Structure formats: structure tokens, C-alpha cells
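> My questions are about this predicted structure, shown below with the sequence.
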Amino acid sequence: MNKQAIAVTIAGNDSDGSAGMPADLHAFYGRNVYGMGLMTAAVAGNSTGIFAQQVMPIDFIAKQFEVLAKDFDIGAVKTGMLANKAVIDCVADNLAKYDFGKVVLDPVIITKHGAMLLDDDAYQTFLDRLLPLAEIITPNFFEQEKLTGMKMDSDSQIMAGAKKLQEMGAKNVLMKGKHGTGSSTVRDYLLLEDGSSQWLEKPYVDTTHINGTGDTLSAVIAAELAKGNELAQAVAIGKDFTYEAIAHPIPVGSKFGPINHWVAQKAVK
């Protein structure tokens, strides 16, 4: 078996390269981890929007698991767009069947703007089958409120929400801070399995180039876990890397652009 650190993203492919699987692979590369992509869906989109979507056949998704497991020693995996109940069931079945290392669960349930991405049946399957597999879950603000059934308007509510997610099955929880609230900072809350916790804070960057932000953060965490780093260190590196990528936008796209993995790769050691 190989000795190079390997991480796998189970996600959809965004044709413009800004989010989903491409962002994950950029992040893996930026952290010196060999990245593999297990595709669940593909979207036809550009910086102005998404115009078509194709979900991969279930037998094709399962076959990707099989062939990767046969040949590679995988250190960590992160999930992204899982589309529907059948895909979630397939992913859960195969993560139980094969050892892909620690699971970083990026929910991709609700967009950063609050739009629901899964129907009720798929959402319940996500809770029942994937949440208990998570080494860490990384929900955005809207996902936190949906998952917990709680408002997230104060530090105490965020802390209580993280505890509830642990009670629901996640070992560790990263509650990502809400963007664009008029605050000069973005604060994330990390609750670890042993009960310890910390707040991670970075300046808020006012930019339309934020596509792939959540993908990148969870992908860097997965990359660091694949290298054998402790979770708290992996999260701190993920936060630093994502901030640097947002803070140095690149001129790609006419509307909502990608973040800058090149600068982050050089800035974060």
C-alpha cells in the first residue's frame, strides 16, 4: 500500500471549478495531500448560477467506492453534495463497508443563502445514517438551525446547538459563523468529543468571491486528518487556509467567483 497521504472527496462536480469536488481537490493539493474524487453528481454552472444537474447512477457511485478501496490506503474522506435519499444510502452503505479513514461531514443541506437542498426523506436519511459516522460535522449557520431546531442568535445558543449535534451522533462539531451580519469578524465554534471547546475568529472579508468556502474548509480538515494531525490542529489550519483564500480574491467569473487556493497554499505552512 502507498505511504503518500490520500484524501477522498465524495461530492458533485461544479463545471466552473469554483466549488464542490474541484474546490476540494484544490484544497487537498494545497495541503500536500493526494486528492481523489468520488463523484455523486455534476452541475452545469458558471459564476452567474447553476443551470442543470445530473445525479450519477447509484451502481456507478458504488463502483467508485469498490475500485478505490481495492487499490489505495485512504486516510480521510469528506462528503459534499449527496443529492437524494438513494445517494445518501449508497454512501452510508459503502462507508460502513470500506475503511476510508475519518469522515468529515460537510452537510450541504442548505445553501449559505438559506435555500434547502434536500427533500424531507433524504434529510431524515442523512440524520439517521451519516451523522453517526462523522468524525466532525461542519454545518453553516442555516444548517445549524435546521439540524438542531434551535435559533443561533447568541454564543450560548451556538454552544448549546453544538452540544445537541453531539447528542445526535456527531463526535466533534464545527459551527461555522454567519457571514455578512455587519460584524467585522467571522467566529466559528469548535466543540470536541472530550468536551473541550474554542472559538476561532478571523476578519470578515466583504467580497463576492466566496464560492467553495465551506468545501475548502472541510477539505483542508480532511487533508490534515489524512496526514495524521490532531483534529483541533486540522480545524485551525483549515480556518487559516480558508481565510487566506478569501482575503486574496482572483479575477475569475463575472459575478460570484472562486476563492484563491494558490495564495493560501503559500501563506499557510
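Right, received. Where do you want to start? Numbers count the residues shown, from 1 in each chain.

> switch to C-alpha atoms for all contacts and neighbour counts from now on
Will do.

> Give me the contacts around stretch 215-222.
Residues outside stretch 215-222 that contact it (Cα atoms under 8 Å, 6 or more residues apart in numbering): 7, 9, 19-20, 23-28, 31, 76-78, 80, 102-106, 138, 231, 234-235, 237-239, 241-242.

> dropping in the other structure now:
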Amino acid sequence: MKKVLTIAGSDSSGGAGIQADLKTFSAHGTFGMSIITAVTAQNTQGVFAVQDITPDIIKEQIKAIFEDISVDGLKIGMVSQIETIETIADGLKYYNPKNIVLDPVMVSKSGFHLLKTEAENTLIDKLLPLATIITPNIPEAEVITKLKIQRLEDMELAAKKIYNMGTKNVLIKGGHLDGEAIDVLFNGSEFKYFNAKRINTKNTHGTGCTLSAAIASNLAKGYGIEKSVLNAKEYITTAIEHSLSIGKGVGPTNHFYTLYKKAGMLK
């Protein structure tokens, strides 16, 4: 069984962060492991508080995993402060894992800043060059590139600019733009486009976490970048189509819908 690691924050409501990643890893038939960077108090209505884990404990978590278990794929999510980012970067440089997916989580859907402004450049300088692929949405890509993204051509320009910062592949998610939802993948030489129908649901909590974790799972299983993104897109689309109306706000996706269906647990 392939082993996949998430380095991210904990979501107490279970829809995003570490919890969403572990569910996604399991849904893909991989063994999930976690390094927790922060504990959040959040639910379907928003993020209300964050407690960062100390760099020393993050360092010890990294050491505990890599000195015992092989890591076939890795996803990085919420890393809120400079010291956290530097600790993770040092650990990854030392252990040199493959298949690193960087999801630059910056602002929650409710507007809570999960990445401190002063840490943005550190993420770009320290983690982006280590990534096999980075998966920003439109607002995150705008922060990284300082560009205004309003159309497909802007996404392509931003992807090129992010690629030139040192990552191997860039996937810019187009869900924030009007019209058809198109994601743009750039590998340094060519673009690939992934179209997806818009699904009429408000329950999209944790979609970015889930997509990046799905890409990491597919890379760990030996698929190439394009196929991993395609498989992950199909997975998240199904999870959103059958999303769950849990809580009073933005509900989570259904990470195990396909497995439950195969097991005959759904009517």
C-alpha cells in the first residue's frame, strides 16, 4: 500500500484540512499520515480561532514519520507562519521526498487569513521550489504573482510566472471566474485544460484540500502529473455532486460516496 503524508492544519468540523486529506487518502486506497501545523476552531460557518503548533513539535513530527515510514506522496496545506514554513522546508530538503503537492492555503471561504501576510514571501521562496505541483485558486494565484486574473489568458500568464519561481508544475483552479470552470495546468512547455461543469450546491467546504490530497494520492500510486490531475478532478466532482448538507453553513463534500455506493450502503 502506498503511503501519503499531509502537512496541514486540523479542521474541527472534519470538512477540510487534515481530516479531509486523510479521508481522501483512504478513498484512494492509500495509507494516510499527518503532520499537524495548526489547530483551528472552525465549522461550516467559518474559522473562529487558530492555535499554531510550535516549530519544535512540527520538526519532531517530520522526523518521526520519515525516519520510520517511506513517503510515496506528500501534500502541504495550511502553514500559517514563517517559522512553520522554514521548519517544513528544512525537513523536506533533508529527507528529500518525491511527489510534493503544495496547496497554498491563504484565506478561508469565510475570509479568515490562514496564511499570515508576512509569511507569503517565505512560502514562495522556501516551499514553492520544492513542489512537484502547486495548486492555487484564482485569489491565491493573484497574491503569488501580483497579477489581476480575470480571464483564461490571465491564468496562463500567471501559471508561467509561478512556474518561473521554481516549481515543476502549476495548476491554477478557475472556479472563481464567471462562466465555465476551467483549470489550467502548465508544465513549463505546454498547457493542459480541465473543464468541469458547475454544480449547483453551496456545500463546497474543503474542496481545495480534497483536490490537492487526491493529486498527491494519484502521484503516489505512480500516475503522471496530467493523469493525476484528471483523476483528482473526477474524484472531487463526484464528491461535490453528492456533497453533504451538514451544519448551518457551507457543508462538506462527500469523500466516500463512490466507496459507499460500491458497498451498497446508499439507497
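Nice, thanks for sending it over. Predicted model only: the values in this text are computed from it and were never measured.

> Next, the TM-score between them, please.
Once superposed, the chains reach a TM-score of 0.93 (TM-score structural alignment, normalised by the length of structure 2), with 262 aligned residues with a Cα RMSD of 1.8 Å.

> ok so, going back, just the buried residues out of the contacts of stretch 215-222 of structure 1, in ChimeraX syntax.
A single ChimeraX command selects the buried members of those (16 or more other Cα atoms under 10 Å):
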select :7,9,19,20,23,24,25,26,27,28,31,76,77,78,80,102,103,104,105,106,138,231,234,235,237,238,239,241,242
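
> just the strands in the stretch 101-250 of structure 1 please.
102-105, 136-137, 172-175, 185-191, 197-203 (DSSP state E, counting those that start in this stretch).

> with structure 2 superposed, average distance for the last one?
Translated: strand 197-203 of structure 1. Strand 197-203 of structure 1, aligned to structure 2 and superposed, deviates on average by 0.9 Å (mean Cα distance after the TM-score superposition for structure 1).

> to the chain's geometric centre, what's the distance from that strand?
18 Å (Cα atoms, centre = their mean, to the nearest Å).

> repeat for stretch 7-25 of structure 2
10 Å.

> Onto which residues of structure 1 does that stretch map?
The alignment of stretch 7-25 of structure 2 onto structure 1 (TM-score structural alignment) covers residues 10-28.

> can you check stretch 157-169 of structure 2 too?
Counting by TM-score structural alignment, stretch 157-169 of structure 2 corresponds to 160-172 in structure 1.

> Would you mark the buried spots in the matching stretch?
161-166, 169-172.

> circling back: indicate which one of the strands of the stretch 101-250 of structure 1 is closest to Lys227 of structure 1.
Smallest distance to Lys227 of structure 1 across the strands of the stretch 101-250 of structure 1 (Cα to Cα): 11.1 Å, for strand 102-105.

> with structure 2 superposed, average distance for the closest one?
Mean for strand 102-105 of structure 1 is 0.8 Å (mean Cα distance after the TM-score superposition for structure 1).

> against structure 2, where does that strand fall?
The alignment places strand 102-105 of structure 1 over residues 99-102 of structure 2 (TM-score structural alignment).

> Identify the residues contacting the matching stretch?
Counting by Cα under 8 Å, 6+ apart, 72-77, 127-128, 130-135, 212-213, 215-216, 219-220 sit against stretch 99-102 of structure 2.

> how deep is the alignment partner in structure 1 of Val143 of structure 2 tucked in, by neighbour count?
In structure 1, the residue paired with Val143 of structure 2 is Lys146, using TM-score structural alignment. For Lys146 of structure 1, the count of nearby residues is 15 (other Cα atoms under 10 Å).

> Over to Thr117 of structure 2?
14.

> repeat for Ile221 of structure 1
31.

> Over to Met39 of structure 1?
Met39 of structure 1, neighbours per other Cα under 10 Å, totals 21.

> and if you look at Ile134 of structure 2?
29.

> Report the spatially nearest residue to the equivalent of it over in structure 1, omitting neighbours in sequence.
Taking TM-score structural alignment for the superposition, Ile134 of structure 2 sits opposite Ile137 in structure 1. Closest residue to Ile137 of structure 1 apart from its sequence neighbours, by Cα to Cα, 6 or more residues apart in numbering: Leu105 at 4.6 Å.

> Against Val205 of structure 1, how distant is that neighbour?
25 Å (Cα to Cα, to the nearest Å).

> One more: Lys70 of structure 1?
43 Å.

> which one of those two has more residues nearby?
Val205 (18 against 9).

> That one contacts Ala247, doesn't it?
Yes. Under the criterion of Cα atoms under 8 Å, Val205 of structure 1 makes contact with Ala247 at 6.1 Å.

> ok now stretch 5-12 of structure 2, how far from the chain's centre?
Counting by Cα atoms, centre = their mean, stretch 5-12 of structure 2 comes out at 10 Å from the chain centroid.

> what residues does that stretch touch?
Taking Cα under 8 Å, 6+ apart as the rule, stretch 5-12 of structure 2 contacts 16-19, 21-22, 32-43, 71, 73-79, 213.

> Ok, stretch 76-84 of structure 1 next?
By Cα under 8 Å, 6+ apart, stretch 76-84 of structure 1 touches 6-12, 20-21, 40-41, 55, 88, 100-108, 117-119, 122, 215, 218-219, 222-223, 225-226.

> Return the longest strand in structure 1, judged by number of residues.
strand 34-46 (DSSP state E).

> Report the mean distance between the helix or strand just after it and its aligned residues in structure 2.
For strand 34-46 of structure 1, the succeeding helix or strand toward the C-terminus, using DSSP states H and E, is strand 49-55. Aligned to structure 2 and superposed, strand 49-55 of structure 1 gives a mean residue distance of 1.7 Å (mean Cα distance after the TM-score superposition for structure 1).

> Trace the next helix or strand after strand 49-55 of structure 1 over to structure 2 and give me the residue numbers.
Using DSSP H and E, the helix or strand that directly follows strand 49-55 of structure 1 along the chain is helix 58-71. Mapping helix 58-71 of structure 1 onto structure 2 (TM-score structural alignment) gives residues 55-68.

> for that stretch, which positions count as buried?
55, 58-59, 61-62, 66.

> want to throw those residues into JSON lines with distance to Glu190 of structure 2?
Formatted as JSON lines, those follow (distance: Cα to Cα, whole Å):
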{"residue": "Pro55", "distance to Glu190 of structure 2": "38"}
{"residue": "Ile58", "distance to Glu190 of structure 2": "37"}
{"residue": "Lys59", "distance to Glu190 of structure 2": "37"}
{"residue": "Gln61", "distance to Glu190 of structure 2": "37"}
{"residue": "Ile62", "distance to Glu190 of structure 2": "35"}
{"residue": "Phe66", "distance to Glu190 of structure 2": "34"}
